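K.L.:
Provide a 3D model corresponding to the input given below.
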Amino acid sequence: MDLSRSRTTRRSSTKCTDYYEPDCDRGVRFNDPDLGIEWGITPEAAILSEKDSRAPLLTDIQNPFAWGTTKLSCL
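P.N.:
This next block holds a predicted model:
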């Protein structure tokens, strides 16, 4: 099946509960094998922003949350 011609739509959403804080902005590499998401394209065919192309693997991300609080430790 040629997925480049597929009419399947993939959507994602995020929930924001406060104002945008650039120092707390995070991302994860879209093709991280630990996530196991079949996007239907090769990494070479993906069109990514500069920021997304530099995103780390999930295992390489430090947890930004402080234990026992609702405030991010980066704030």
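K.L.:
C-alpha only now, for contacts and for neighbours.
P.N.:
OK.
K.L.:
can you give me the helices for this protein?
P.N.:
Taking DSSP state H as the criterion, the chain carries its helices at 50-53.
K.L.:
what about Val28, how many residues close to it?
P.N.:
By other Cα atoms under 10 Å, 17 other residues sit near Val28.
K.L.:
measure it to Ser12 for me?
P.N.:
Val28 sits 14 Å away from Ser12, going by Cα to Cα, to the nearest Å.
K.L.:
Also Leu57?
P.N.:
Using Cα to Cα, Leu57 is found at 18 Å from Ser12.
K.L.:
quick one more, to check against the first:
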Amino acid sequence: MNFIPTKLEGCFICEPKIIPDGRGYFMESFNEKTFEQGIGQKVHFVQDNQSFSSKGVLRGLHYQTGEHAQAKLVRVLAGEVLDVAVDMRPESPTFGQHVSVVLSAENQKQFFVPRGFAHGFLVLSDTAVFFYKCDNFYNKESEGGVIYNDETIGIDWQFPAEKLIISDKDKVQPILANAQKVW
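P.N.:
Prediction:
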């Protein structure tokens, strides 16, 4: 697997080695030893999650706070999404900045989002199956969020705003300046 650092320290785009043949392909999607060497830290995943969404569905920007903060390794099993991470670490020189990557079943890329980051994605294909590993268990009381269209973050979602499908919960998230602290 090839690990590509992003402008946000700790976030990596992960490109698997795909071995094609006449029957299709083979790839190793996760190997703990290879993964930890590639990102330079130990991460032990304890929970896998999967969602199915239609074109235009935007989920995010979400994070877990305090002792319940989560690192995520995300990928798309079917379809295509624009995946986004926002640095929520107050002491970070890149606080409030974001990075985005297109993940698809075709490109097989994965995205590692460490603890201290908000995360969200927008479905670009007709439908998408989104899969992610978490290194900490979900805790409802520790939920945090930032509004998807915060102008100070400036995410280009590459999709018409009037066609976005957003949950009521995500429509009322605070702006970055008023968001709950991650630590």
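K.L.:
Neighbour count for Leu57 and Ser12 of structure 1, which is higher?
P.N.:
Neighbours were counted for Leu57 of structure 1 and for Ser12 using other Cα under 10 Å; Leu57 has more, 16 against 4.
K.L.:
Please identify the residue in structure 2 that aligns with the more buried one.
P.N.:
When structure 2 is aligned by TM-score structural alignment, Leu57 of structure 1 is paired with Ile175.
K.L.:
I figured that match hits Ile153, correct?
P.N.:
No - using Cα atoms under 8 Å, Ile175 of structure 2 is not in contact with Ile153; the gap is 9.1 Å.
K.L.:
List the contacts of Gln64 of structure 2.
P.N.:
Going by Cα atoms under 8 Å, 6 or more residues apart in numbering, Gln64 of structure 2 touches 70, 138-139, 142-144, 182.
K.L.:
List just the nearest of the residues you listed to Leu122 of structure 2.
P.N.:
Among those, Gly144 lies closest to Leu122 of structure 2 (Cα to Cα), at 18.5 Å.
K.L.:
Which strand or helix spans the most centrally placed residue in structure 2?
P.N.:
What sits nearest the mean C-alpha location of structure 2, by Cα atoms, centre = their mean, is His119, with 4.6 Å. In this assignment (DSSP states H and E), His119 of structure 2 forms part of strand 117-123.
K.L.:
what's the matching range in structure 1 for that strand?
P.N.:
Using TM-score structural alignment, none of the residues of structure 1 align to strand 117-123 of structure 2.
K.L.:
same deal with stretch 38-45 of structure 2?
P.N.:
Residues of structure 1 matching stretch 38-45 of structure 2: none, counting by TM-score structural alignment.
K.L.:
contacts for stretch 39-55 of structure 1?
P.N.:
By Cα under 8 Å, 6+ apart, stretch 39-55 of structure 1 touches 3-4, 27-31.
K.L.:
In that stretch, which of the residues would be classed as buried?
P.N.:
Ala55 (16 or more other Cα atoms under 10 Å).
K.L.:
From one end of it to the other, what's the distance?
P.N.:
For stretch 39-55 of structure 1, the first-to-last residue distance is 17 Å (Cα to Cα).
K.L.:
ok, back up a step: let me have the contacts of Gln64 of structure 2 in TSV, extended by neighbour count and distance to Phe131 of structure 2.
P.N.:
Converted to TSV, those look like this (neighbours: other Cα atoms under 10 Å; distance: Cα to Cα, whole Å):
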residue	neighbour count	distance to Phe131 of structure 2
Gln70	24	15
Tyr138	15	15
Asn139	13	19
Ser142	15	21
Glu143	16	19
Gly144	19	20
Val182	23	23
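K.L.:
Good, wrapping up.
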